[in-house]
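*Asks:* fold the stuff below for me.
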Amino acid sequence: MYFAALLARTEDGWEASDMELDEVETLSDLADLAREAALDDDTVVAFIEQEDAWFGVIRVDGEDDPRVFLSNAAAASRSSYGAMLIDELLGRDDDDADDLDSLNLDGTEDGEPETDNDPDDDTIEAVNGSENHATVGPLGDTALLTDLGVGEKELLALDGDALATIADSLGCTEVLEAVR
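*Replies:* Predicted structure coming up:
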């Protein structure tokens, strides 16, 4: 089960709204939802959390490209929304998925034997079903909340109810809890 919310910064503080993910298929869709919640070109922070397995923070500042952080890429890869964000972070699109079906990331094409079948390799499984080598753990922009009071080290150390900790640092715990 997911929890998703938008926090829009205003002159009077932060305003929260819950976010419907039904129509979200890409990071662009998510950024559009965030921009709709913004007043003028103010900052909007979107939170996605899946039952303490992983959380994602997406920051949208006006028309700038969204900035994304995922707490645990391996756990997020097993989720449709997490996998979508991983694909965006790694620069994959639908055309890349077709290419990845015929070419493994280790450089071998389908039908060629792989020379290294190390079972200890950390891998994540992408939406298209191919295995892609990636770092297990955090992925993305660890500095996306630094100017808002959540430093890189603090963001990387979060676990448990991370979104409440972030909201506390932003000064909007009550606003976030109202939509939770």
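*Asks:* CA only for contacts and neighbour counts going forward, please
*Replies:* OK.
*Asks:* got the end-to-end distance for stretch 82-95?
*Replies:* This stretch, stretch 82-95, spans 19 Å end to end (C-alpha to C-alpha, to the nearest Å).
*Asks:* got the contact list for it?
*Replies:* Stretch 82-95 is contacted by residues 25-27, 56, 68, 70, 73, 76-77, 126-127, 139-140 when judged by C-alpha atoms under 8 Å, 6 or more residues apart in numbering.
*Asks:* try stretch 47-67
*Replies:* Contact with stretch 47-67 is made by 1-6, 27, 31, 34-35, 40-46, 68-73, 75-76, 82, 140-141, 144, 159-163, as judged by C-alpha under 8 Å, 6+ apart.
*Asks:* second chain to compare with the first, below:
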Amino acid sequence: MYFAALLARTEDGWEASDTELDDVETLSNFTDLAREATVDDDTVLLLIEQEDGWFGVVRVDGEEDPRIYVSDAAAASRSSYGEILLTDELLGREPGDPDVPDLDSLDLDGTEDGEGEDSDNDNDDEVPGTPGEAVPHGPVGDREVLSDLGVGEKELLALHAGDALNTIAEALGAAEVLETVR
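*Replies:* This next block holds a predicted model:
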């Protein structure tokens, strides 16, 4: 089960909106959702979590490239929305490397809830269908994504899925507005 919300910074503080992810298939779709939530190209955060498995933050500031943080790449790689966030750049891979299959091409059906076909590979740190190509177990991305907003690298790394989004919202002064869309 996923929860996703947009927090858009305005002159009057933060505004939250629940967001539907049904039509999201690419990182560009996430970025477009964020840009649609602001009028003045202010900061917009897309906060997403999958139950107690992982959480992610996508930050969009105007027309700049999105900044991304994912709390647990291995867990996110096994979820449909998480794998969208795990770009080659975020994972430190060369785009188009023929030895590394694109995560978008992997069949992730049934793996979101831990239900998948049994495989001979017992290493949970490997992306299904990528023999020998491990996805890091733990955080990846921009650890300073929220530093100027009051959540430094140390605090971000200490957060755990399940309570992370509430903690982030509290630090931003947006806990009440986030709660309205939860």
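*Asks:* TM value for the aligned chains?
*Replies:* With the length set by TM-score structural alignment, normalised by the length of the first structure, the two chains reach a TM-score of 0.81; 160 aligned residues with a C-alpha RMSD of 2.3 Å.
*Asks:* out of the contacts of stretch 82-95 of the first structure, which one sits closest to Trp14 of the first structure?
*Replies:* Comparing those against Trp14 of the first structure with C-alpha to C-alpha picks out Gly56 as the nearest, at 18.6 Å.
*Asks:* on that earlier part again, buried ones only from the contacts of stretch 82-95 of the first structure, please, as a PyMOL command.
*Replies:* Applying 16 or more other C-alpha atoms under 10 Å to the contacts of stretch 82-95 of the first structure leaves a buried subset, and the PyMOL line that selects it is:
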select buried, resi 27+56+68+70+73+76+77+126+127+139+140
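*Asks:* Phe3 of the second structure sits in which helix or strand?
*Replies:* Per DSSP states H and E: Phe3 of the second structure is located in strand 2-10.
*Asks:* and what of Ser17 of the first structure?
*Replies:* Here Ser17 of the first structure sits within strand 13-18, counting by DSSP H and E.
*Asks:* so that strand matches what in the second structure?
*Replies:* Per the alignment by TM-score structural alignment, strand 13-18 of the first structure matches residues 13-18 in the second structure.
*Asks:* give me the contacts around the matching stretch.
*Replies:* 4-9, 173-174, 177-178, 180-182.
*Asks:* drop anything exposed from the residues you listed.
*Replies:* By 16+ other C-alpha under 10 Å, the contacts of stretch 13-18 of the second structure give Ala4, Ala5, Leu6, Leu7, Ala8, Arg9, Ala174, Val177, Leu178 as buried.
*Asks:* Asn123 of the second structure: which of these is nearest?
*Replies:* Set against Asn123 of the second structure, the nearest of these by C-alpha to C-alpha is Ala4 (28.9 Å).
*Asks:* the closest one contacts Thr19, correct?
*Replies:* Yes. Assessed by C-alpha atoms under 8 Å, Ala4 of the second structure is found in contact with Thr19 at 5.9 Å.
*Asks:* ok, Asp121 of the first structure - contacts?
*Replies:* Asp121 of the first structure neighbours (C-alpha under 8 Å, 6+ apart): His133.
*Asks:* sec struct for it, please.
*Replies:* When classified by DSSP: H, G, I helix; E, B strand; the rest coil, Asp121 of the first structure comes out as coil.
*Asks:* re the thing from before, and the angle for the strand holding Ser17 of the first structure with strand 2-10?
*Replies:* Interaxial angle of strand 13-18 of the first structure relative to strand 2-10 (axes from the mean of the first three to the mean of the last three C-alpha atoms, to 10 degrees): 150 degrees.
*Asks:* most centrally placed residue in the second structure?
*Replies:* Gly56 (2.8 Å; C-alpha atoms, centre = their mean).
*Asks:* any idea how far that one is from Ala5 of the second structure?
*Replies:* Distance from Gly56 of the second structure to Ala5 of the second structure, counting by C-alpha to C-alpha: 11 Å.
*Asks:* can you check Pro136 of the second structure too?
*Replies:* Taking C-alpha to C-alpha, one finds Pro136 of the second structure at 26 Å from Ala5 of the second structure.
*Asks:* just Val24 of the second structure next, same as before
*Replies:* Look at Val24 of the second structure and Ala5 of the second structure: by C-alpha to C-alpha, they are 13 Å apart.
*Asks:* sorry, back to before: so what does the strand holding Phe3 of the second structure touch, helix or strand wise?
*Replies:* strand 13-18, strand 43-50, helix 175-181 (3 or more C-alpha pairs under 8 Å, 6 or more residues apart in numbering; DSSP states H and E).
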